[in-house]
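In: The sequence isn't on hand, but the structure is:
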């Protein structure tokens, strides 16, 4: 048997990792400037967290989770999404006692057993942000504004923001009744999943991708017509805050999101370049989640963004992602001076430079070719004479010019020119 990566996973090689690091650094920086702190939570949680938090009617819980029993017969699940775990950490560590709002960001791998398609894997990465303790509509607008600013800094265009409000539990009940009344005559012809959703959460029927079911969604009642006064005011304020930030958006009443914890505002950034479902990222408000998993009544809002889908969109738009940087210096050596080269490299690395040496006892000619292939800025040939005199010539790879220096001066010389 040939051992390969499991279906739905991928090896991230150095060239790919450099592209991801470019996106990660930019995301971490925009989060820092907006006042978010990084959080990291376990890759697996007790299954009950996702059943209670994400919702047992969601496709994620019903079909897509990687769940297993540990050696003590406890049911554990690899995290299929980030918000439930972050909310659990918020409760467990008493973060509600911190000055509100508590603003967190993450960059984590997720796991879902789902159908393979463009930009979707069974192990995938997400960037995300969460705000706990802010119930105002402006908090919804801030997380959307952060995303808009991030996309602008990446140079990303051709994505559209779609927003909706799915109301609060109180006004949603009348909407669910209207949906059931609408779908009931068609139910026998609908897919098996929608048969289940009809009783558990009819809002999810609006998001069904089966042809017949999706054709019915266009004529379904609209949640916006059933919002209570408070939810209507909240949604109006979200839109006003987006307009103040000059963020363009479209109200799409069919956006419901796939996780049961959402309330009021939901949103997605959509593109035509990343496959049939088109969503690069999405999020919304989830005011009942913290209470549902055992915490106090804390309002919250956030989003998650698929890194692989973001990369697809960047590439589709012809935007350049990061590539591995070549070393500042390659030290070529002879067998008699290879240990000296290693010692010099260690000193220079300690000064903050990127340095490569030969570890294969190659000829000087072969080492110079290697330095060129890896994109080294300079090369230094360290022979016995150079070691004895503690001097060497630095050659600039781009034009072949040489500078004679003492070995103790090499580090500062390179830093002055980096």
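Out: Arrived safely, thanks for sending. If you're wondering where the values come from, they're calculated on a predicted model, not measured in any experiment.
In: contacts, neighbours, all on C-alpha from now
Out: Fine.
In: got the contact list for the helix or strand containing residue 32?
Out: Secondary structure from DSSP states H and E places residue 32 in helix 14-33. Contact with helix 14-33 is made by 37, 105, 107, 127, 146, 149, 150, 307, 321, 322, 323, 324, as judged by CA atoms under 8 Å, 6 or more residues apart in numbering.
In: how does it look with 7 Å?
Out: Residues outside helix 14-33 that contact it (CA atoms under 7 Å, 6 or more residues apart in numbering): 105, 150, 321, 322, 323, 324.
In: Residue 134: which of these is nearest?
Out: Using CA to CA, residue 105 comes nearest to residue 134 of the contacts of helix 14-33, at 15.5 Å.
In: Assumed the closest one was part of a strand.
Out: Yes. Under DSSP: H, G, I helix; E, B strand; the rest coil, residue 105 falls within a strand.
In: what's the distance between it and residue 35?
Out: 10 Å (CA to CA, to the nearest Å).
In: what does residue 122 give?
Out: Residue 122 sits at a distance of 31 Å from residue 35 (criterion: CA to CA).
In: Comparing those two, which shows the higher neighbour count?
Out: residue 122 (22 against 12; other CA atoms under 10 Å).
In: before we move on, back to that, buried ones in the helix holding residue 32?
Out: Residues of helix 14-33 classed as buried by neighbour count (16 or more other CA atoms under 10 Å): 18, 19, 20, 23, 26, 27, 28, 30, 31.
In: chain center to it: distance?
Out: Centre-to-centre, helix 14-33 and its host chain are 10 Å apart (CA atoms, centre = their mean, to the nearest Å).
In: Residues contacting stretch 250-268, please?
Out: Contacts of stretch 250-268 (CA under 7 Å, 6+ apart): 53-55, 58, 161-168, 203-204, 206-207, 222-223, 231, 235, 279, 281-289.
In: oh, I was asking about stretch 99-119
Out: 8, 31, 35-40, 64-66, 78-81, 122-134, 274-275, 308-309, 312.
In: Endpoint to endpoint, it covers what distance?
Out: 38 Å.
In: Check which residues of it are buried.
Out: Judged by neighbour count using 16+ other CA under 10 Å, the buried positions of stretch 99-119 are 101-112, 114, 119.
In: Now for those residues: which two are most distant?
Out: 101 and 114, at 34.4 Å, using CA to CA across the buried residues of stretch 99-119.
In: circling back to that earlier point, return the members of the contacts of stretch 99-119 classed as buried.
Out: 8, 31, 36, 64-66, 78-81, 122-134, 274-275, 308-309, 312.
In: count of residues packed around residue 34?
Out: Around residue 34 there are 14 other residues, counting by other CA under 10 Å.
In: and the comparison structure, right after this:
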């Protein structure tokens, strides 16, 4: 009996030509971080469940509803990573990176997993690029992290996005605000689950996406009105540095991120071309996370997570040009088995010289092989038949203008290099 398999629901495949755009987005966003001094870190796909429960927050939707958690063969509870910050902080603690030069500046990319209703731009396996700068509480560093994300988006050709930001304050800000917010929320007609959330972490209620809850909390007190003097001074400096960096922004005092560890600077990049799921990336500062997950120090950090899938949708909405999908620079067209054997060796020489090469495999005739060369996106075609082989020469055809000439097989690498520039 035969069976047809499909990718799990909410898990996208990326294959040509879309995979070229995927790589372009991922690489451009990570390159922007590397230019600012962020080194690469490769994180485990799964971690101990307690890391996320403690670091992300028990009351968040991510922990309470969305994590892929299971027992491994040793009956240990493990979870497919739903986000990157807790894993990076765990690695910093475990390997003593916090005992070296600060800040520790790290960049990562890869898949993350959340169980939620799949829809356009919201997947159960989502792809992100992230950075974390740990160990220094400096408003200039906050501005740098935001500017890195802004630069990445602009290098991709995006222009229709905006940066929204606010401050979620420090410990001195949170106490008075929590009291005022809870007093407001307990005066509403909330369902039992929402009321429990208001008791545990009232900020989470403001992150509720249900229209009836959003309407009921529209007049809730704003945290930015309760900032301590230190938190206010910190945020004002962040705004000053963003202006110096030329990064435009909009203040959004109602911005609430979906994870518990955020403090002070908090931001989100929004693209209105994506409809209801308008966020394409965001992040913020997190104080106290290191101690929450067992660190002996309590170092502050700042970071972001940028959605590769969402960014691709934003590029599509703006009509940004697609990435080059050429599989190779040179395409070999052998006419006969002896010619094919020769071109296999030539392909090896060219690849060793750093040139992308593909061949017409199978028993295609000239017409079919040249169609394959055109579809490959190659700049040059190498056509070799029995007569050319006997003369130790190969015909080179420029597929962009149709010009062609012959060159000695012994000089093929130098000639191809010259033609490709």
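Out: Structure's in. What do you need? These numbers come from a predicted model, not from an experiment.
In: Which members of the buried ones among the contacts of stretch 99-119 of the first structure occur in strands, if any?
Out: 78, 123, 124, 125, 126, 127, 128, 129, 130, 131, 132 (DSSP state E).
In: What's the fourth one aligned with over in the second structure?
Out: Structural alignment places residue 125 of the first structure opposite residue 127 in the second structure (criterion: TM-score structural alignment).
In: Let me know the distance separating the residue in the second structure that residue 19 of the first structure lines up against from residue 286 of the second structure.
Out: Aligning on TM-score structural alignment places residue 19 of the first structure opposite residue 21 in the second structure. Plainly put, residue 21 of the second structure is 32 Å away from residue 286 of the second structure if you go by CA to CA.
In: Can you show me the helices along the stretch 51-200 of the second structure?
Out: Secondary structure of the stretch 51-200 of the second structure by DSSP state H, counting those that start in this stretch: the helices cover 61, 85-94, 139-155, 171-185, 192-200.
In: contacts for the last one?
Out: Just to be clear, that refers to helix 192-200 of the second structure. Contacts of helix 192-200 of the second structure (CA under 7 Å, 6+ apart): 59, 182, 185, 204, 205.
In: One more pass at 10 Å, please.
Out: Residues from elsewhere that reach helix 192-200 of the second structure (CA atoms under 10 Å, 6 or more residues apart in numbering): 58-60, 178, 181-183, 185-186, 188-190, 201-206, 208, 213.
In: Following it in sequence, what is the next regular element?
Out: Next along the chain from helix 192-200 of the second structure, counting by DSSP H and E, comes helix 203-206.
In: Check the mean deviation of the helix or strand following that next one from the first structure.
Out: Downstream of helix 203-206 of the second structure, the first helix or strand assigned by DSSP H and E is helix 211-216. When the first structure is overlaid, helix 211-216 of the second structure sits 1.2 Å from its aligned residues on average, using mean CA distance after the TM-score superposition for the first structure.
In: Show me what helix 211-216 of the second structure packs onto, helices and strands only.
Out: On a contact count with 3 or more CA pairs under 10 Å, 6 or more residues apart in numbering; DSSP states H and E, helix 211-216 of the second structure meets helix 203-206.
In: hmm, back to that, just put the ones in strands among the buried ones among the contacts of stretch 99-119 of the first structure in JSON lines and tack on distance to residue 240 of the first structure.
Out: As requested, those are exported to JSON lines (distance: CA to CA, whole Å):
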{"residue": "78", "distance to residue 240 of the first structure": "39"}
{"residue": "123", "distance to residue 240 of the first structure": "37"}
{"residue": "124", "distance to residue 240 of the first structure": "34"}
{"residue": "125", "distance to residue 240 of the first structure": "32"}
{"residue": "126", "distance to residue 240 of the first structure": "28"}
{"residue": "127", "distance to residue 240 of the first structure": "26"}
{"residue": "128", "distance to residue 240 of the first structure": "24"}
{"residue": "129", "distance to residue 240 of the first structure": "22"}
{"residue": "130", "distance to residue 240 of the first structure": "21"}
{"residue": "131", "distance to residue 240 of the first structure": "20"}
{"residue": "132", "distance to residue 240 of the first structure": "22"}
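In: any idea which of those is the one closest to residue 385 of the first structure?
Out: residue 125 (51.6 Å).
In: With distance to residue 383 of the second structure and mean neighbour count added, can I get the helices of the stretch 51-200 of the second structure in TSV?
Out: Rendered in TSV, the data for these read as follows (distance: least, CA to CA, whole Å; neighbours: other CA atoms under 10 Å):
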stretch	distance to residue 383 of the second structure	mean neighbour count
helix 61	60	18
helix 85-94	52	20
helix 139-155	38	21
helix 171-185	72	17
helix 192-200	70	14
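In: what's the helix or strand just after the helix holding residue 32 of the first structure aligned against in the second structure?
Out: Per DSSP H and E, helix 14-33 of the first structure leads on to strand 37-38 as the next helix or strand towards the C-terminus. Using TM-score structural alignment, strand 37-38 of the first structure lines up with residues 39-40 of the second structure.
In: contacting residues around residue 227 of the first structure?
Out: With contact set as CA under 10 Å, 6+ apart, residue 227 of the first structure has these partners: 165, 166, 167, 168, 170, 171, 172, 174, 175, 233, 235, 264.
In: List the contacts of the counterpart of residue 145 of the first structure in the second structure.
Out: Residue correspondence to the second structure (TM-score structural alignment): residue 145 of the first structure is matched to residue 147. Counting by CA under 10 Å, 6+ apart, residue 147 of the second structure touches 32, 33, 36, 141, 153, 241, 242, 245, 246, 247, 248.
In: thinking the fifth one is in contact with residue 315, fair?
Out: Which is residue 153 of the second structure. Yes. Between residue 153 of the second structure and residue 315 there is a contact under CA atoms under 10 Å: 9.5 Å.
In: element containing the nearest residue to residue 148 of the first structure once chain neighbours are set aside?
Out: Closest residue to residue 148 of the first structure apart from its sequence neighbours, by CA to CA, 6 or more residues apart in numbering: residue 247 at 7.4 Å. Element membership for residue 247 of the first structure, per DSSP H and E: none, as it lies in no helix or strand.
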